[in-house]
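1. Output the structure for:
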Amino acid sequence: MSNPLALLALAGAAVLAFHKRKAIKSSLHRFDYKYKVSDDMTFLFPIAYQAVRHAYQTLISHRYNQFYDIEKTATSKKYANKVAINYIRLKPGKRYQTDGDEAFAIQQYTYKEMYDIVLRLSYILHEEYGINKGDTVTMYFMNKPLFIFIWLALWNIGALPAFLNYNLKHNPLVHSINVVDSKCVLVDSSDCSKDFKESEDEIKKVLPGLNIYYLDDAEMMKRLSDPAAPQFRQIDSIRDKDVKAYSPALLVYTSGTTGMPKSAVNSWRKVFFAAYFFPIPMGMNDDMNMYTSMPLYHGTGSILGVLPTFECRGTLSLGHKFSVSSFWAQIRLTHSNTIQYVGETCRYLVEAPENDDSRYCYGKVKLAYGNGLRMDIWTKFKEKFGIPAIGEFYASSESPFATTCHEVDGNGVGAIRNNGWLADRVFSYTLYTLVRMDPEDDNVIYRNKKGYCEEPGVNEKGELITKIWNPKNVKGTFPGYMNNDEATYSKVIRNVFHQGDAWVRSDDLMRRDELGNIYFVDRLGDTYRWKSENVSTTEVENEILALDDIEYCAVVGCKVKNHEGRCGYTVIQTVNKNREDEAQRQEVLDKLADRVFQHLPHFARPCFVRFDMIELTSSHKISKKRFRDPILPAGKSGKQQVYYLDNRAKKYCPLNADLYEQIAVEKIRI
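-> The predicted structure is shown next:
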């Protein structure tokens, strides 16, 4: 090979081969980036395994209660002494800003300790409170281990827990307890008794036979920590009797369009999917230490927070309440490597000044997951705190399935789903898809000349719908709402893509991009999302119309500069047809402020109000069409007088451009 020409030719061939391999590798990378084949192959076997497990559970064992799995973990040699719960909260009278780490108290419970406590609590609930298999028990609790212990104890007994939003008062609270035929209510006396007692007379008037038990956290935990205290474990055959995959496992309340909260049934099948399927695309395993301060009464904190963590045999680090100032301190003190969020919390953290705790935690959190993370915050959040992976999901309290987006390389920023092409095809036929909307009305699903729906084009808006596997048994897939068949079946549409099929409407508009990623666009109809809560416009309107001065009102969601979601914006027409002078209008506004502060949770109070004449349709219904998408601070004309809710003064005050800019930068909080 001494011939220079031969050597040159060989070298050229080697360079050519190198560049060819590089080009092929680059093409394969682009192909995988677009179609995510490697992700699909990674998920294939774990998902297939869990599908077989669920089939075995459904067809053979008929053992759906996840108490069994937690019991198995707690009694295993490998995990019995592993920490199941870290609970961190401020000591009474302490502030992290002044007291540092000494401000916090941390309680730890291993899986075995948690299991023993659950059995002791089961004895108290069963023997002393008379709770039995099949009873519905309503819980009015803040975040704390006792919430989880009660939940698991009820599962042990075979009872049904209902998680109440502790912000509810008066009519919504009474309705929420009544609608589920609750056997009793367990109230967190340490943190929630004041608000609950405000409505207790109203509750007893409607439900005179209802038992209400106030549980003191310190006193109860002292009893439950006593090794000599008696335990109760329900007989398996009693616990499992008449339980199906679609039977209720727990109840979570959701706002709707009927004017009051609805109790969404979360079946054993749904919680199985949450516990075993959800962790697969999120990359969760037994090394995870997941910090959440999201309220456990929400499905986000409980169903997609607690359950996946326990079923992965990880550690749940539970915060009492979200705090921007001490968030990273709590991550540091609990040694968390995974965090849960809702979109607004991420924005607060990004906008907060850097401190020693956030610098210490940089790169230590490997996954942040939740829902509602805005596209413009997403990458900033990752970069500021050194978080390699974001796990965004979309789910509703009543929805039978969830979508997932696990973003590590930019593919899926802002999306609620970024599965690969193969998973997309499978899910579109078996779980969920999008349908095109009527060009003239985003609230109406389009049907072609044959009467069938169509999937929207790339980046075209469409409503997300989920598939009902057996159209003859809707509740087998979609249990819907407790004791409310009308609301349940109103969400079901039939003959969608072919004769006889059935799907569930989400009431949310989405779009699919050229890579197949799905993005949330907006909510439909009479519900909007504010402060991570769904708000029923009808519920708010009913409270406002209780005032004698107001003849009609229309509540819509309003976008506010630099704020997540939509806040409440109310248009009112007085009984005097808005002929009041400014002083008289202020009197009406003062009465309105008093009403909303007394009867509505903070997230449902209308942030903005204006006076206007309200038209009725031919069927005597209020037409909201011209009020939707209001423009702040003074309407499209720039001449509308709008009033904003001053939370400090607890009154509505005139809004102007300067005040609106202060709201936009959060110098004034709404």
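2. C-alpha only now, for contacts and for neighbours.
-> Fine.
3. Leu422 and Ser38 touch, don't they?
-> No: counting by C-alpha atoms under 8 Å, Leu422 stays clear of Ser38, with 10.5 Å between them.
4. Looking at those two, which one has more neighbours?
-> Looking at Leu422 and Ser38 with other C-alpha atoms under 10 Å, you find the greater number of neighbours at Leu422, namely 16 against 12.
5. Which residue is the nearest non-sequential neighbour of the more buried one?
-> Computed as C-alpha to C-alpha, 6 or more residues apart in numbering, the closest residue to Leu422 that is not its neighbour in sequence is Asp40, at 6.7 Å.
6. For the one helix or strand the one you found maps to, buried residues please.
-> In this assignment (DSSP states H and E), Asp40 forms part of helix 37-56. Applying a neighbour-count criterion of 16 or more other C-alpha atoms under 10 Å, one finds 37, 39-40, 47, 50, 54 buried in helix 37-56.
7. who touches it?
-> The contact list for helix 37-56 (C-alpha atoms under 8 Å, 6 or more residues apart in numbering) reads 32, 272, 276-277, 280-281, 419-423.
8. please redo it, this time with the cut-off set to 10 Å
-> Applying C-alpha atoms under 10 Å, 6 or more residues apart in numbering, the external contacts of helix 37-56 come out as 31-33, 57-64, 245, 269, 272-273, 276-278, 280-281, 283, 406, 419-424.
9. From those, which land in strands?
-> By the criterion of DSSP state E, membership of the contacts of helix 37-56 in strands covers His406.
10. coming back round to it: out of the buried residues of helix 37-56, who's nearest Lys20?
-> Of all the buried residues of helix 37-56, Lys20 sits closest to Val37, with 22.0 Å by C-alpha to C-alpha.
11. What segments of the stretch 551-670 of the chain are strands?
-> Under the criterion DSSP state E, counting those that start in this stretch, strands of the stretch 551-670 of the chain are mapped to 567-574, 608-611, 643-646, 651-654.
12. run this one through as well so I can compare:
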Amino acid sequence: MPVPLALAAPAALAGASYLNARLQLSYDWYMIGSAIKSQIKMGINEKKDKLNLFYVLEGYAASKKTADNICLIFQGRQWTYKQVYQTVLKQGTWLKTRYGIKPKEIVAMNFMNSEKFIFMWLAIWAIGAKPAFINYNLTGKALAHCIRVSTSKIAFFDAEVRSNVTQELRDELPGIQFEVFTPELEADIAAIEPVREPDSTRTDDKASNMAIVIYTSGTTGLPKGAIVSWKKIIVGTGIVCPWMWMTQKDVFYTSMPLYHSSASVLGFCTALSIGATFSLGKKFSTKTFWNEVRESKATYIQYVGETCRYLLSASPQFDPATGENLDKKHNVKVAFGNGLRPDIWNRFKERFGIDGIAEFYSATESSSASWNFSRNDFSKGAIGRGGSIAKLMAGGLVEFVELDWETEMPWRDPKTGFCKRVPKGQGRPGEVLYKLDPDDISDKFQGYWNNKDSTEGKIMRDVFVKGDAYFRTGDMMSADNQGCTYFNDRIGDTYRWKGENVSTNEVSESFGTHAAVHEANVYGIELPHHDGRAGCVALVLAEEPSDRLMHDLAKHVHAELPRFAVPLFLRLTKQLETTGTNKHQKQVARTQGVNPEKVSGDELYWLKNGKYVKFSKQDWEELNGGRVKL
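-> I've put the predicted structure just below:
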């Protein structure tokens, strides 16, 4: 019998909705459409020789519709697009006339977050030069190394970090001119008649050409200068805005450091690309974060690493006049960033009333990225997601491969010499590789400035067939059968104990679900007279340690983890060492191990008979003397 239209239409709609949800068709279509549009935009800019984002700023400053829109907010002050543009022209003229900076030259910047950072950066672009962003926390040889690698002839320092310019630094770099950006210099710039350099000054023939040098954190050696191309900026920002529904009316807030690509490229450049407002915090603090978010009326906030955990651990703020809890009194619609762990994902959303999480995975030098926009529990904790269309289009471009845990390199078949794929959709971890064009590596991966060996070290060749090439992420990930990708661990962070591989991420999350744990940093340590690395966790607790609490922690992690993954040692500390982007530092803690003389007064505990008890100097001496076998 024919089905009545009144019944057929809803049935068809329900069927279509089911297929859309199951195959994630609309999500893929929107995401892939954004990527295609950004690629087209990049191609047009390349053809017009207008890759430089100076032209984006100029376009908004010149338009009557947007010239007076707020471009930048910092510490209660505001600058319109027109004001930023005029300041940038003045400063660019000053850089060229006073210091003779030429197109394509690299200019080193050692600045804290402020409007000065933005103006200096855009002024360098305005005269066709390229900035090198240097972490202002670096000093001595590490700082000298970054300036030397940049090939810059002049290094500008924020007046607030003038102490970085030591005699030691001058002696290390005798040919470099050091300039502290003082209020007097700012006054000189304000008095200059601006000159707009001709377009030929900013010429760049390829989208893969350098736009910025941004340094890696250098946690396992000296920092490397990653080359950030125009392509990465244009395509990346072109994806981000529509993917997380950001428009020109929005305000994007970050207090992450601008010397890192998260804040500079995916923060400021994203806002600039659509003419939105960029609100900047000087540095991250739980005391100032939400106040600045509220004052700037931010609709998007950025997090990196443990940012959300710190915000969640902080006490609620109350209105001094009314006593109202201010946790949800803001305009934020979306939190955007990377490193929001599954154990606090929903707790963060619920406490602060945030609807959407825009989580991504990438690295400054990476040739690709993954994206997960989530409004519900479907993709909670995932660093990427994709449906049937995405799977089809990404086939061969992203691969998961088996790892040889002894060498920490992708495993190769002794007979063929090729790597082995890890089947996707089964939740098994593998190192993620991104496909490169073997005949044009620099199209997707520009490598490290002035560091050929490190660049080659990130490229794998002859992976599945002779002549192919892939970018090594150095990260272990897994994918489920619903198209979600999860971060497992950084290669080098995973440690091997009693013949088993232990994921620091998994252990950290198990501790993170205990109510008394504020923070947990997990790492493997070498012990005398033992093979492999034993698990150790540096903990910040919400309460003072007691026998009851330490026993409860042991019971909790035994219930959460396989026996071999339960850490043998705990190190109780008041504050964990982090990078400028709120990622835990592990290298120093690994080196110190559990020698009581090296742990700076922190309390040590170890696992005995299924409980955590105090680890004394005498215990260390017995362990060191080979009288204890773990």
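13. among the buried residues of helix 37-56 of the first structure, which two are most distant?
-> Val37 and His54 (25.2 Å).
14. Burial check on Gly395 of the second structure, number of neighbours?
-> Per other C-alpha under 10 Å, the neighbour tally for Gly395 of the second structure reads 9.
15. Distance of it relative to Gln482 of the second structure?
-> Gly395 of the second structure is 16 Å from Gln482 of the second structure, where distance means C-alpha to C-alpha, to the nearest Å.
16. Then Val557 of the second structure?
-> Applying C-alpha to C-alpha to Val557 of the second structure and Gln482 of the second structure gives a distance of 28 Å.
17. for Pro103 of the second structure, same thing?
-> Counting by C-alpha to C-alpha, the gap from Pro103 of the second structure to Gln482 of the second structure is 49 Å.
18. Could you do Ile154 of the second structure as well?
-> With C-alpha to C-alpha as the criterion, Ile154 of the second structure and Gln482 of the second structure are 52 Å apart.
19. Of the contacts of helix 37-56 of the first structure, just the buried ones, PyMOL syntax please.
-> The buried residues among the contacts of helix 37-56 of the first structure can be selected in PyMOL (16+ other C-alpha under 10 Å) with this line:
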select buried, resi 33+57+58+62+63+64+245+269+272+273+276+277+278+280+281+406+419+420+421+422+423+424
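20. now stretch 398-418 of the first structure: how far from the chain's centre is it?
-> With C-alpha atoms, centre = their mean, to the nearest Å as the basis, stretch 398-418 of the first structure stands 14 Å off its chain's centre.
21. Then stretch 453-461 of the first structure?
-> Distance, stretch centre to chain centre, for stretch 453-461 of the first structure: 26 Å (C-alpha atoms, centre = their mean).
22. Pull the contacting residues for Gly447 of the second structure.
-> Listed by C-alpha under 10 Å, 6+ apart, the contact set of Gly447 of the second structure reads 224-228, 364-367, 441, 453-459.
23. what do you get if the cut-off is 7 Å, keeping everything else the same?
-> Counting by C-alpha atoms under 7 Å, 6 or more residues apart in numbering, Gly447 of the second structure touches 226-227, 365, 455.
24. Let's have these in JSON lines, adding secondary structure and distance to Asp552 of the second structure.
-> Shown next, in JSON lines, are these (DSSP: H, G, I helix; E, B strand; the rest coil; distance: C-alpha to C-alpha, whole Å):
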{"residue": "Ala226", "secondary structure": "strand", "distance to Asp552 of the second structure": "45"}
{"residue": "Ile227", "secondary structure": "strand", "distance to Asp552 of the second structure": "48"}
{"residue": "Glu365", "secondary structure": "coil", "distance to Asp552 of the second structure": "42"}
{"residue": "Thr455", "secondary structure": "helix", "distance to Asp552 of the second structure": "47"}
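25. Compile those into JSON lines and extend it with columns for distance to Thr80 of the second structure and neighbour count.
-> As requested, these are exported to JSON lines (distance: C-alpha to C-alpha, whole Å; neighbours: other C-alpha atoms under 10 Å):
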{"residue": "Ala226", "distance to Thr80 of the second structure": "31", "neighbour count": "26"}
{"residue": "Ile227", "distance to Thr80 of the second structure": "30", "neighbour count": "25"}
{"residue": "Glu365", "distance to Thr80 of the second structure": "32", "neighbour count": "27"}
{"residue": "Thr455", "distance to Thr80 of the second structure": "40", "neighbour count": "18"}
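26. For the residues you listed, which ones persist in the first structure?
-> Retained in the first structure by both residues aligned by TM-score structural alignment, their matches' C-alpha atoms under 7 Å are the following of the contacts of Gly447 of the second structure: 226-227, 365, 455.
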